[in-house]
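**Q** sequence below, structure please.
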Amino acid sequence: MSDSRQDQVDADSSVSTFVSALWFNAALGVGFFGAFLILRKTRPQTFAPRTYATSIEKRPPPLSDGRISWIWHMFKLSDDQLIRTMGLDRFMILKFLRMGIVVFVSFSILAIPILFPLNIIGQLDSPGLNLLTMGNVRDSARTWAHLVLSVILTAGLIYYTFRETRRYLVLRRAYLMSEEYRTSVMARTLYVPSIPQDINTVENLKLIFSKFPGGVRHVWLNRDLKDLPDQVDERQENVQKLETAITKVILASYKHNNKTRSDSDALQQQQQQDNAENGTNNNDTSSYIIPKKIRPSHRVKPSFMPFGLPCIGRKVDSINYYNDEIARLNEEIQAKQRNVKNLVQRNSAFIEFHYQSAAQMAAQTLVHHTELQMAPRYVQIAPSDIIWDNMNIKSFERLIRRMISISITTAIIIFWAIPVVFVQSISSLDSLSKILPFLSGVKNLGPTVVGIIQGILPAVALAVLISLVPIIFTYLSKFEGIPQKSFVDLSVLHKYFFFQYVDVVLVSTIAGGILQTLPELINNPTSIINILAENLPKASTFFITFVMLQSTNSPGQAILQLVPYILSFIMPLFSTTPRDIYMQKTTLPGIKIGTLIPSQTVIFILGIEYSTIAPLILPFVSLFFCTNYFVYLYQFLYVYEMEYETGGRAFPRAIRHIYIGMFTWQLTLIGLFAVRGNQALGQLVIMIVTLVVTAFALGLYDKSFKPLFKYLPMDSFEDRETDINLTAGDKEERIEYLKDESKAPAKAKNNGDDDKTEVPFSSTKPIDDDDRRGLTYPDSTSSQYSAAHGGKGSGIATTSAMDNAGLRQRNNNNSGGVAGSNDDDDDADAEALHQRVLAKLENEVTKSNTDDDVHNPVVASAISKLYATEAYMHPAVYRTQPPVWLPQDELGITDGELKDLKARNVYGLDIDATAFRDAKKKGKGKVEIDEQKLVVEHRGIPGSLPVPGTHLSYVQNYIRTVVDNINFFGAIGPAGGDFLSGAFGG
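**A** Below is the predicted model:
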């Protein structure tokens, strides 16, 4: 009687747990997705920023305005469109989600109609949801069905993983051999660490690596820059603080002097009064004198204090202080940039080859006779992907750091299991109360309350616990000395997966079984195998509720973006400067594959683990992959941006996780068959054979595919590189040149290692692929940059946009010494070449003495080469001062400040941004930027230099920006010329 009553209580508890979780998660899903459908069109900056804030060629197609019809249009997009829009990394995540949909939807249709009747009818009549599990089967003959379905699922997974991997490799090769990628500097550049001191020179490195086809093009030696990067960052901060201070003054002045500049009499009277107060005699109404009471000030922290405190420190005028600080930093940075050649070399370098195949071969060849020297080498590192702080770590030190990192990771995984066990135990209050009797009263609160406690709280608590770990793993991965940001993310992917695999899958499963059987184990320790085999299927209820939560909560939060939605109303209130407004409108939310993919592979593993043991989990795993595919298809197209592109390197790691899950599942089934003794001997033997076959399949997988994940096979190149400098784009231009100019093209040449090809639009040497470093890292920066947009600046010559013809069509007979000369190309030392190009560039701009230098083919060629030589230099070596970007105003404050900036040798401008009186705010000031030009047309912040190695249009803007810098600092005088030379590393 007592046992029957307890079984009924257990059944009610199990069912109420499931029902409570089902209703809770259904409500979450309806709420999240319903709210998204309603709000989607109201805030494009939250729900569709990639339609305007990313580069034009990467923008997704617009969706219809209907509430539901847009979904159909989104699903109709082809794979080619998806790859073009989102890149291969994000596309392969979608491919993995598709794989999950196909596997679990098809297996649900196959397995549930077979296993549910076999598990339920005429068997043990276990309480609650345990009735649906394999643990309810008394007749061992029925387990043949579980075995056959398990073998079918194993065969299907092996076939599917091999097929999808082959398709991935086809896509990866197409990506790496695409015109846009293979003509990029990233495709041909090799990172070499741990270089012995006696070899670490440009000459020696060129001698070693010139043995590969085509030879060496450029060598970048990494140097210890000491505090130079910190000073460059400090200057950037001061520029932004100065922009904030001046912009706030402009807005406050509108409020203080709430009149238009046309009220000249009142304005002059006000200025005369302010002149008297400030001790000045300036009657020029074009420059508004800032009243003292609205002129900003702040306290400077004492030098002996690590941080500032309120009311402590010298009080200074903010505008004057930041002006002086920028001028001081300009001088100090200039001096260090000018002498960067004398800084201590680090033990690493970047080698650029003429051929992509040479870089691939060099990465796989044994280069040095001493162990761990000049190894391991990395190919395909984008300039924006480099972790500069890890450039001086030797290979042996990396091994030690990796061992420390693995040890700490292991400790975290082990000790994090303690709270996970407690959380999982809440899902079984009955068994927990046997150990902790004081909790028995909780069971009397009623089935609904108990169901909420067991069905909702554990899953939520577990999700919170595991969300805290990636931050620690990211730090550990950087500590290992990994040289690439993308590889740090891949390292986090492995760590985070094993954390979830151990603490979520294994610990939770074992903890559930042990807690339910602990009293019996104490009385009869030898029965542990039988007891665990019987009770492990009962732990499935917790995982079913956990998968439910992940199916609705995680994707629902991702697509609704409630916090970003709220912040989209709040942040504009704090965005005052043109730069703040621009960044607020163009900054895209990112996605980290290191945390995203493990969350998906763990659900995949749970689906496999319980597919035949507790088949009720299958529909919810199917739901997980369906909702995640819908959400991330939309988010990857319209919302999320990635900082880098790895060519889908995370996909094979996800496949490997599937095999780990298969091993766990098969070992569990072997244990379940083993405890049944001779009655399930046949099933046991076949399951062991299945495990061996799976292990063989994984070995074959690694043997067949692993090298192809890292390198390109030589047969991929064939004749592609015989004329690498004459790409399809050049050939089209050559045809157009013949049509438009009626001139015969020069005969193309291929001179062995030099690989120089003459084209009709080259004056000395073709710009070749240096100005097409576009797509070295597609969209790796948040914007394009443009200096001269037709507004006023601090003495900067403004020019019209440069077109390709002005860059390409040059006089072949021009003999002026520029960067494109053969002498320059023979110099592999990128630093020396950079200095020589800059000197010739300054001479050419000074000699031309025109405001139209961006149309000068000699200047364009030189700056293109300058851009190329900066690709693998530390940004602090060549970065100039970012312009102080101010809004034009009616009061003339900006005009006066720009004059002051110029007098201090500080670069400033006031284009594409305006401050005006806002009638809606009773005449208070408001700042706006030219969104059409800067955001929609994707021209970016005026006057800022782009990151080298990004996109062709960036090179065009770079030419415009460098010319304007030369004009500005040249107009200042000798001091300005010295600054420019230092700023560009001359």
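
**Q** use CA for all of it now, contacts and neighbours both
**A** OK.

**Q** could you name the helices and strands sitting against the helix ranked longest in the chain?
**A** Criterion DSSP state H: the longest helix present in the chain is helix 2-39. Helix 2-39 is packed against helix 447-455, helix 540-560, with contacts defined by 3 or more C-alpha pairs under 8 Å, 6 or more residues apart in numbering; DSSP states H and E.

**Q** for A461, which non-adjacent residue is spatially closest?
**A** Of all residues beyond its chain neighbours, the one nearest A461 is V423 (6.7 Å), with distances taken as C-alpha to C-alpha, 6 or more residues apart in numbering.

**Q** got the contact list for the one you found?
**A** Counting by C-alpha atoms under 8 Å, 6 or more residues apart in numbering, V423 makes contact with P458, A461, L462.

**Q** can you tell me the element the first one falls in?
**A** Secondary structure assignment for P458, by DSSP states H and E: helix 457-467.

**Q** so that helix versus helix 540-560, what angle?
**A** 60 degrees (axes from the mean of the first three to the mean of the last three C-alpha atoms, to 10 degrees).

**Q** what sits up against helix 457-467?
**A** So helix 457-467 is contacted by V420, V423, Q424, I426, S427, Q500, F542, T545, F546, L549 (C-alpha under 8 Å, 6+ apart).

**Q** which residues in the stretch 51-200 of the chain form helices?
**A** 69-75, 79-86, 88-120, 143-176, 179-182 (DSSP state H, counting those that start in this stretch).

**Q** what angle separates the longest helix of the chain from helix 447-455?
**A** 70 degrees.

**Q** centre of the chain to helix 2-39, how far?
**A** 37 Å (C-alpha atoms, centre = their mean, to the nearest Å).

**Q** okay, buried residues for that helix please.
**A** If you call a residue buried by 16 or more other C-alpha atoms under 10 Å, then helix 2-39 has these buried ones: 7, 9-22, 24-26, 28-29, 32-33, 36, 39.

**Q** what do you get for stretch 317-332?
**A** 318-319, 321-332.

**Q** in helices only, show me the residues you listed.
**A** 318-319, 321-332.

**Q** which among those residues gets closest to D265?
**A** I319 (28.1 Å; C-alpha to C-alpha).

**Q** please look at the closest one and A245 and confirm they touch.
**A** Yes. Assessed by C-alpha atoms under 8 Å, I319 is found in contact with A245 at 6.3 Å.

**Q** overlap of the contact sets of the two?
**A** What both I319 and A245 touch, as defined by C-alpha under 8 Å, 6+ apart, is the set P296.

**Q** count of neighbours near L738?
**A** 14 (other C-alpha atoms under 10 Å).

**Q** circling back: possible to save the buried residues of stretch 317-332 as TSV with distance to L225?
**A** Formatted as TSV, the buried residues of stretch 317-332 follow (distance: C-alpha to C-alpha, whole Å):
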residue	distance to L225
S318	30
I319	30
Y321	27
Y322	24
N323	25
D324	24
E325	21
I326	20
A327	21
R328	19
L329	15
N330	16
E331	16
E332	13
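
**Q** and the closest residue to L190 other than its chain neighbours, how many neighbours?
**A** Closest residue in space to L190, ignoring its immediate chain neighbours: V379 at 4.6 Å, by C-alpha to C-alpha, 6+ apart. Neighbour count for V379, taken as other C-alpha under 10 Å: 23.

**Q** Proceed likewise with the subsequent sequence, for comparison:
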Amino acid sequence: MPPPLPSKSLFGWLPIVWRITEAEVLEYAGLDAFVFLGFFKMSIKLLSICWLFSSIIISPIRYYFTGDYDQGDGNDKTASDSPSEATDYYTYLWVYVIFTYIFTFVTKHFLMQQTRKVIECRQKVLGSQKSVTDRTIRLSGIPPELRNERALRDTIESLGIGKVSKIVICREWKKLDTLFHQRDRIIRSLEIYWAQYIGTTKNPTFNIRPYAESSYPLTRDSHRYRDDDEEAADESISTENDISESDILDYEYTSNTAVEYDADSSTDSNPFGTFGSAVYKKRPQIKLGFKGLWGKSVDAIDYYTQQLKVIDEEILAARQRHYPATPTAFITMDSVATAQTVAQAVLDPRVSFLITRLAPAPKDIIWENVTLPRKDRVLKIYYITIITGIVGVAFIFPVGYLATLLNLKTISKFWPDLGDLLEKHEWAQRFVTELLPVYIFTFLNFVIPLLYVWLSSRQGFISHGEEELSVVSKNFFYVFVNLFLVFTMAGTASNYWGYLSDSKKLALQLATSLKGLSTFYVDTILLQGLALMPCKLLVLGHIMRFVLIKAKCKTPRDYRELYRPPLFNFGLHLPHPLLILIITLLYSVMSTKILSSGLAYFVVGYFVYKYLLIYTCIHPQHSTGQVMPIIFRRVVLGLLLFQLTVAGSLALNNAYILAMCLIPLPFLTILYSWNFERNYLPLSFYIALRAIDKEPTVEPNSQISSGNLSGHVLANGVSLSSLRSSTIDERREFNQTYEYPHLVQSLDGPWLAVNSEQVVMATADGTIRKRFTLEEY
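**A** Just a heads-up that it's a prediction; the model follows:
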């Protein structure tokens, strides 16, 4: 468990969070959290060095020649307002060239250092795992003649790669999906009426006595009485294999009598809500007419219990039917090394046949998409991709026009009356040109990414992990193009469409725009870093659930879902820090103020996100660290823009020779990126065979002392000793299989009560106490 936090100190959590090591981050939050926090640490180191050079060398030299500590302070005469007008050459600009090279190579050094650390950690952590996920591949493009287990097994094993342990061929189980959706609606309605009958409480501190001290009626059809012998026999009844602990509770039919439960809050505190002592003598009734507004009145519990019985019979019958096979299968090999070999191999000489990929974790699979026919899934992928592109282009127009608020000259051109008004009232001008754009920028940063999350969830991805990586790419594209390029160019250019379409003018206009927007970006970065970032500690979205949803909670299942910990989505949290780092790099030789605000942003963000990932949020996806290539490519893009911007700034001051001195930098940066794609990218997706632990000393989910791993030390002092016997993914995936859940899932009854460890469910024979398994948290 993570170290406890002080309860009476406002800032006492800071040193505790700081002392949590990288190995502990791996143990408590997984490899993706390790990569995410490593990006923040890398940014802090990088910006600290840039800030030191800028504050000690660049800004003093600039102040000596121009009288301005930062370029763009207002009195700066080194650049004109129009890209077409060049000013005199200033001798101090040679400093820009030197430090553009220095900052580029410093960024490359820290980025490659972080990449190597992630790869080494990834190889050691994933190479030591032995879960079913690490031994399984996903095979797509299976031809019709191989869509049966025997033929597919023989084909794979005939290749001489290794032995197959298990094959699960995905089928078109859409009918079962529909039945389980109907069952979920029925069982939730049944739970509502059970809660009305036996009572619920908004003060969740009730204890349910587990045995014959309490009784309740199931339905009016339950007329069977039990004698002592029957009760003793029933206590020995076992439940499904996946129930680790269960008790059969006694019951008897008690028509027209109240049911009483013990409500002694001092013995057991239940944070999820249970039924208490408030009961109804009369069973709830419903009308069978339209929306329950008219028609015959019947007993609600009996009605939905009968519906549940009917739907369960349909499900049992549907499980026995034959369903057409899809061209997708999950193949579990006999070892991790075999799975990695197969995943990296080309199995078929034909195009688009027998395509191998590493499989997502069983709990991570979106089975509704897996069971879709191939043409339906491909259709979803294409039309959501088209919609996403249309949405991205459509937002260029409102963002472009809203960005005209950044500059009074642009406002006067588009809205002359508004420009005249603002020119007469200085306070209104400062509000419209300085504060309002910052709030608009922040609001769009918050709202639009949620739209891309929703679009990605409809795109037909096989797993939540693939969906999350797609959200990262979509959201970064939006914030970079719409909220940076368009917002920046439109803020100072009267014809920014012409500049965006002309690569020759892009560098000049970008340099001019950034010169005039330094105050805007300082305000924006400080607002997000110092004002909004600490607010994330409150997890406002989760708090709003209590404000808006708690009053609507009616059943124990509702309370259980209400108290689930918030999920951490890297697609929502990673793109904005990436953009902030790019903006800070663009200004690194021009503005010490933005370097200072960017450094403060990442320092505050590191503590905030470390706290959230360790103590507050969960990241349920199988953690593989595949977000690192996304970070690498975006930072390289930032470097290219940085070099282009400095070249444009030099050209604006007639320093064409100095601008030409920067020509080698983009080519060196592209070569640097090519080296990553060729040599480092495969290690970011696969595990090297030599890195796989061939003879594991411990089984997954077993417990050993940390001393057994004390010798495993990664680069930069990262120790794996605290990983103990297994990783967080191994513990989550213990005893999981790739069976289609609706084929093997137990048909549990309605929930009557729940606490942090187990649930009381109604069955046809009484009640059962079922303990939550680890993956259900």
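
**Q** select from the contacts of V423 of structure 1 the one having the most neighbours.
**A** In the contacts of V423 of structure 1, the most neighbours by other C-alpha under 10 Å go to P458, 23 neighbours.

**Q** what about the strands in structure 2?
**A** Remark: strands assigned in structure 2 by DSSP state E are 136-140, 164-171, 248-249, 285-287, 297-299, 325-333, 355-358, 751-754, 758-763, 766-771.

**Q** how about the ones you listed, which one is nearest L640 of structure 2?
**A** Comparing the strands of structure 2 by C-alpha to C-alpha, strand 355-358 comes nearest, at 32.4 Å.

**Q** where along the stretch 601-750 of structure 1 do the helices fall?
**A** Under DSSP H, counting those that start in this stretch, the stretch 601-750 of structure 1 gives helices at 617-638, 650-674, 681-710, 728-741.

**Q** ranges for the helices of the stretch 201-350 of structure 2?
**A** 228-234, 300-319, 336-343.

**Q** now those helices in TSV, with distance to M628 of structure 2?
**A** Conversion of the helices of the stretch 201-350 of structure 2 to TSV gives the following (distance: least, C-alpha to C-alpha, whole Å):
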stretch	distance to M628 of structure 2
helix 228-234	55
helix 300-319	42
helix 336-343	20
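
**Q** which of these sits closest to D68 of structure 2?
**A** helix 336-343 (58.0 Å).

**Q** mean per-residue distance, the closest one to structure 1?
**A** Here helix 336-343 of structure 2, set against structure 1 after superposition, deviates by a mean of 0.9 Å using mean C-alpha distance after the TM-score superposition for structure 1.

**Q** what's the matching range in structure 1 for that helix?
**A** Helix 336-343 of structure 2 corresponds to residues 356-363 in structure 1, going by TM-score structural alignment.

**Q** which position in structure 2 pairs with S491 of structure 1?
**A** Aligned partner of S491 of structure 1 by TM-score structural alignment: S470.

**Q** so who does that match touch?
**A** By C-alpha under 8 Å, 6+ apart, the neighbours of S470 of structure 2 are S456, G571.

**Q** repeat the analysis, applying 7 Å as the threshold.
**A** By C-alpha atoms under 7 Å, 6 or more residues apart in numbering, the contact list for S470 of structure 2 reads S456.

**Q** what about it, distance to K130 of structure 2?
**A** For S470 of structure 2, the distance to K130 of structure 2 (C-alpha to C-alpha, to the nearest Å) stands at 27 Å.

**Q** okay, how far is it across stretch 405-420 of structure 2, tip to tip?
**A** Where stretch 405-420 of structure 2 begins and where it ends lie 14 Å apart, using C-alpha to C-alpha.

**Q** quick one: contacts of it?
**A** So stretch 405-420 of structure 2 is in contact with T404, V432, T433, E434, P437, G491, T492, S494, going by C-alpha under 7 Å, 6+ apart.

**Q** tell me how far the last one lies from L406 of structure 2.
**A** Relative to L406 of structure 2, S494 of structure 2 is positioned 12 Å away (criterion: C-alpha to C-alpha).

**Q** more neighbours: those two, which one.
**A** L406 (25 against 16).

**Q** what do we get in structure 1 for that one?
**A** Using TM-score structural alignment, L406 of structure 2 pairs with S427 in structure 1.

**Q** residue contacts, the residue minimising distance to the centre of structure 1?
**A** Nearest to the mean C-alpha position of structure 1, counting by C-alpha atoms, centre = their mean, stands E643 at 2.9 Å. By C-alpha under 7 Å, 6+ apart, the residues touching E643 of structure 1 are S780.

**Q** again with S407 of structure 1
**A** Here S407 of structure 1 is in contact with no residue (C-alpha under 7 Å, 6+ apart).

**Q** now do the contacts for R319 of structure 2.
**A** L743.

**Q** hmm, try it at 10 Å
**A** W173, K175, L176, H742, L743, V744 (C-alpha atoms under 10 Å, 6 or more residues apart in numbering).

**Q** identify the residue of structure 1 aligned to the first one.
**A** By that I understand W173 of structure 2. With TM-score structural alignment as the criterion, W173 of structure 2 matches L225.

**Q** the residue nearest to the centre of structure 1 and T587 of structure 1, how far apart?
**A** 12 Å.

**Q** cool, L94 of structure 1 as well?
**A** 24 Å.

**Q** compare these two (neighbour count), which wins?
**A** Using other C-alpha under 10 Å as the criterion, L94 of structure 1 and T587 rank with L94 on top: 20 against 16.

**Q** quick check: Q197 of structure 1 touching V344?
**A** No. Between Q197 of structure 1 and V344 there is no contact under C-alpha atoms under 10 Å: 11.3 Å.

**Q** how about the contacts made by D265 of structure 1?
**A** Here D265 of structure 1 is in contact with Q271 (criterion: C-alpha under 10 Å, 6+ apart).

**Q** what about it, distance to Q271 of structure 1?
**A** 10 Å.

**Q** how about N347 of structure 1?
**A** N347 of structure 1 is 61 Å from Q271 of structure 1, by C-alpha to C-alpha.

**Q** what's the match for L588 of structure 1 in structure 2?
**A** Checking TM-score structural alignment: L588 of structure 1 goes with P565.

**Q** where in structure 2 does stretch 598-605 of structure 1 fall?
**A** Counting by TM-score structural alignment, stretch 598-605 of structure 1 corresponds to 575-582 in structure 2.

**Q** how far away from the center of its chain is the matching stretch?
**A** From the chain centre to the centre of stretch 575-582 of structure 2 is a distance of 16 Å (C-alpha atoms, centre = their mean).

**Q** also stretch 667-675 of structure 2?
**A** That offset, for stretch 667-675 of structure 2, works out to 30 Å (C-alpha atoms, centre = their mean).
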